[in-house]
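Participant: Quick one: sequence and predicted model below, then my questions.
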Amino acid sequence: MKVLDTLHRWTGGLIGLVLAMLGGTGLLLIHEDLWNRLPHAGDAQVQETRLLAETTQRIMADPVRRPQSILFASADFGLNRLTYGGGAGAYVTQSGEPVIAWSDRWQRPEIWLFDLHKKLLADDLGETVIGIAGLCGVFFVVSGVVLWWRTRKTFEWRLWPARMTRPAIVRHHRDLGIVVAPLLLLSFVTGSVLVFRPLSVVLFGPGAPREISKALVSPPAPDVHLGENLDWGAMVRQARARFPGAELRMLSLPRKNSGVITLRLRGPQEWLPNGRTTVWFAADTGRMIGARDAGELPRAARGYNVLYPLHAAKVGGLPFRLVMSISGLALTLLGTFAGWAFWFKRPKPKRR
C-alpha cells in the first residue's frame, strides 16, 4: 500500500498540471457556444438541399479563394467555418456572406484551445503525451479509490480545501476525488481510447481495433488531380439523394494528393457531431465513387463513434453538459492542488 501511495503521489506531482490543463480547457470547450459570440452565430440551421448546394457552389467555385474544407452550420452554431492552409480560416453565414476571417489559429480562441486540449499545440507528439496523461488519469482514479478506502470514515464533502495547508489539501484531494471518480474515469477512458485506438480492445473485445480501422477506411483513391470546373452543388445533391434523412456536416478537398473529395453527413441515429456517414467523389470529375452508411457499420465501429460524443458532452443536451462540466472543474482543482501540494507544500526534512 505504501508503494501504491508513493507511486500515486509522484506520478500526480509530475503530470498533475497537465491534467489540470485538460480539465480547464475541456470545461471551456464544452460551453463554447456561451462565449464564442459572433454575428449570425445564433441563426437557425439551414439544411434545405437547394440552399446548401448553392452556397457550396458559391464558396468552392473560385480556385483562388477555395478553402480546404467547409464545416457546415449546426443546430448549436449558425455559421459555416472555412479552413485554409497554415491555420487560416473564416466564418461565413449559411448563405456564404463573410463574417470574420483569421490568418492563423492564435486569432481564434476556440481553435487553439481545442488544439491545446487535444495535442498540446504539438501535433502528433502532443497527442501522444495527452494519451499517456489519460492513461495516468485512469491509474489515479483506480489507485485513489484503493487509497481512499483506508480513510473512508473521515470522509467530508468539500469543493474547496478547509485550509491551504498540505494536510487539508491532501484530505480535500482524496474526498473530492472519490465523489467524481466515475466521471473522471469516463473522461480518461474515452479520451485515451480515442488517442490509442488499440485500447478499444478493452471496451469492444478482441479484434476491435482491426474491425474499426477496416470499417472506417476510405475507398481506393484514384490517382487524379482536382478538377478546375467541378459542379460542387451536384455533389451535395447526390449526397442528399443517397442519404435523404442525413444532415450535411463537412466537405473536404483531397488530402496528400488522394484524389478523393469527401463529404460527411450525420445520420439520425448518430451521436458523433460530424457523423460517419460519408460519400466520396472523384477529384477530377466529381463522380460519386463510394458511400458509407454509419448505421450499417460493425458493432465495434459504432461503439467507437460514441466515444467522442460522450467525452465532449455532444450528446444528452444541457444536463449531460453540466455533468461533464463537473468532471472538468474537479479535474482542474485536483490537478492544480496536487501539483502545488507536491512541489511547494512538501514537508521539510527534520534536522537531526
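Facilitator: Perfect, thanks for sending it. Residues are numbered from 1 along each chain as shown.

Participant: okay, CA-based contacts and neighbour counts for the rest of this
Facilitator: Fine.

Participant: Do you have the helices of the stretch 201-350 of the chain handy? List them.
Facilitator: 208-216, 232-242, 299-311, 317-344 (DSSP state H, counting those that start in this stretch).

Participant: List the buried residues for the longest one?
Facilitator: Under the neighbour-count criterion of 16 or more other Cα atoms under 10 Å, helix 317-344 has 321-322, 324-342 buried.

Participant: and here's the other structure:
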Amino acid sequence: MTAGATGGRRPPRPRPGGLWRWHLWAGLAALLVLLASAISGGVLVYQKELIRLTVTPHATLPPDYSHGAIASQLQQLEFQRGAGSPISLKAPNPGEPYWTVRHGHALELLELATLDTYQDNLGILALLTLLREFHVDLLTGRWGQSLLLLCGILALFLTVSGLLLWWPGRRAFRWRWVIPRNYTASRSLQYHRHAGALVSPLLLLAFLTGSVMLWQKLVAPLLPPVATEIRQIAAMPAGVPGIARDYRAAQAAVPDGWPTYIRTYQEQDSTYTKVRFRLPGEWHLNGRTSVVVNSDTGELVISERSDQSSNARRLVNQLYPLHSGYGMPGGYRALMLVTSLALAWLAYTGGSHYYTRWRHRRNRRHSSAA
C-alpha cells in the first residue's frame, strides 16, 4: 500500500520486537529497586545540608581549629568511651563542623566546643542514616549489594537499549512530552521515551559509576592494591596516650593532609589506628590517602598519596564523588538531583505503560470470552 492510499500518512514503523521485549522485561525486573534507589539517592544528594538545617544549624569550624585540637579531642573521646574500646569517627571539616561517631549503623554528632551530643531533630538524622544504608545495600548487607549490582547492570542495558529504540524517531522529540502539564496514562510511553532520551547521559554516568563501585567491592577491583610504604617511628610522641598519640604519628607522615575518617581496631592481638586524609585540592572530600599505625610497635603503613597516583587510579578514586555529587560544585549536584527525579519518573511511566497495556489485554480477553 502506498502513502497516497493511506491519506498521505506512512504506516507506523514496527518496533524491533526482540530488543523491545528485552527492554520491557529488564525494566520490570529492576523497576522497584531502581525506583527506591532514585528516591533515596535524590534525598541523599543534599543530606549534609539537611543535617545542617535541622540538627546542627549553628555549628561552625573555628578558624584556629588545628591538628593539635584534634589530637586533644581524640584523647577526650577515648577517655569517655574507655581506653581500648574500638572507635569509629569522622573528623570535623568546614562542611561538617562536628565530630561524627558511628555506632554500627547509627550516627552520633558531637559539638566541637563541648563534645556533647547534638539533641535536636535526631529523628531526621536517624532517617537520613537509614536512607543511606538502604541506598547502599537495601538494609540486607551483601545480598542487597548484589541485587543493586544486578539492577545497575540492567539499568545500563535499559539506557542503551532505550536510546536505540528512540533513535529512529528522534526527529519527533518534543519538550512537551518530557514534563506534561496534564498526565495521561495512555501517553505514558511518550513521556517515558522523551524523558529517557533527554537524561540518558546523566543516567549512564550514575549507573556506570554505581555499578563499578559495587563490582569492585563484590567481584574484583579494577586496579591492583594501592602501593604502600612502611616506616618505623623511632620514638612515639611522649605524654600523649592511645589514639591521640597514633594520630600525631599519622599526621606527621601526611603533614599537608586533613583527617577524615579515624578508627581503631584489633587484629592478630595488635591494636591499630587507621587515619584517612584528604590532600589539598582533592576532589574526594573524604580523601584517598591513609596511614595505619600499629599502636603496639609504632610501625606505620602509609598508602600512596592520591596526588601521586596514576591517571587510572585517580579516575577510579572519583567514582564516589561523580556518583553521589558529594563535594562537587552546586551545578553538578543539581544535575544529580535531576537524575534521581528523572529515574523515578522513568520507573513510574514505564510501569504505568506496562500496566495500561496489561489492563487493555485483560479487558479484550474478557470481552472475547463474553
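Facilitator: Received, thanks. This structure is a prediction, so every number in the text was calculated from the model and none was measured.

Participant: thinking again about what came up before, can I get the helices of the stretch 201-350 of the first structure in CSV with distance to residue 351 of the first structure?
Facilitator: Shown next, in CSV, are the helices of the stretch 201-350 of the first structure (distance: least, Cα to Cα, whole Å):
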stretch, distance to residue 351 of the first structure
helix 208-216, 56
helix 232-242, 76
helix 299-311, 49
helix 317-344, 19
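
Participant: Can you tell me which of those helices is nearest to residue 56 of the first structure?
Facilitator: Closest to residue 56 of the first structure of these is helix 232-242 (Cα to Cα; 6.1 Å).

Participant: post-alignment, the closest one versus the second structure, mean distance?
Facilitator: Helix 232-242 of the first structure differs from its equivalent in the second structure by a mean of 2.4 Å after superposition (mean Cα distance after the TM-score superposition for the first structure).

Participant: Can you point out the buried residues in that helix?
Facilitator: 232-237, 239-240.

Participant: Redo the residues you listed as a markdown table? Include distance to residue 348 of the first structure.
Facilitator: Putting those into a markdown table (distance: Cα to Cα, whole Å) gives the following:
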| residue | distance to residue 348 of the first structure |
| --- | --- |
| 232 | 69 |
| 233 | 70 |
| 234 | 72 |
| 235 | 69 |
| 236 | 67 |
| 237 | 71 |
| 239 | 67 |
| 240 | 68 |
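
Participant: Now flag whichever of those residues is closest to residue 41 of the first structure.
Facilitator: residue 236 (22.9 Å).

Participant: what's the counterpart of residue 19 of the first structure in the second structure?
Facilitator: In the second structure, the residue equivalent to residue 19 of the first structure is residue 34, according to TM-score structural alignment.

Participant: Report whether that match is found in a helix, as I expect.
Facilitator: Yes: note on residue 34 of the second structure: a helix contains this position according to DSSP: H, G, I helix; E, B strand; the rest coil.

Participant: Do I have it right that it meets residue 151?
Facilitator: Yes: in terms of Cα atoms under 8 Å, residue 34 of the second structure counts as a neighbour of residue 151; the distance is 7.2 Å.

Participant: what about the strands in the first structure?
Facilitator: All strands of the first structure, identified by DSSP state E, fall at 69-71, 80-83, 89-92, 98-102, 247-252, 260-266, 277-282, 288-292.

Participant: Same list as before, those strands that is, but in JSON lines and with distance to residue 126 of the first structure and mean neighbour count included.
Facilitator: Formatted as JSON lines, these follow (distance: least, Cα to Cα, whole Å; neighbours: other Cα atoms under 10 Å):
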{"stretch": "strand 69-71", "distance to residue 126 of the first structure": "24", "mean neighbour count": "21"}
{"stretch": "strand 80-83", "distance to residue 126 of the first structure": "22", "mean neighbour count": "21"}
{"stretch": "strand 89-92", "distance to residue 126 of the first structure": "23", "mean neighbour count": "23"}
{"stretch": "strand 98-102", "distance to residue 126 of the first structure": "24", "mean neighbour count": "14"}
{"stretch": "strand 247-252", "distance to residue 126 of the first structure": "24", "mean neighbour count": "23"}
{"stretch": "strand 260-266", "distance to residue 126 of the first structure": "27", "mean neighbour count": "25"}
{"stretch": "strand 277-282", "distance to residue 126 of the first structure": "28", "mean neighbour count": "24"}
{"stretch": "strand 288-292", "distance to residue 126 of the first structure": "31", "mean neighbour count": "17"}
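
Participant: The ones you listed into CSV, with extra columns for distance to residue 170 of the first structure?
Facilitator: Converted to CSV, the strands of the first structure look like this (distance: least, Cα to Cα, whole Å):
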stretch, distance to residue 170 of the first structure
strand 69-71, 45
strand 80-83, 45
strand 89-92, 45
strand 98-102, 45
strand 247-252, 46
strand 260-266, 45
strand 277-282, 48
strand 288-292, 51
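
Participant: was I right about residue 100 of the second structure contacting residue 93?
Facilitator: No: applying Cα under 8 Å as the test, residue 100 of the second structure and residue 93 come out as separate, 10.7 Å apart.
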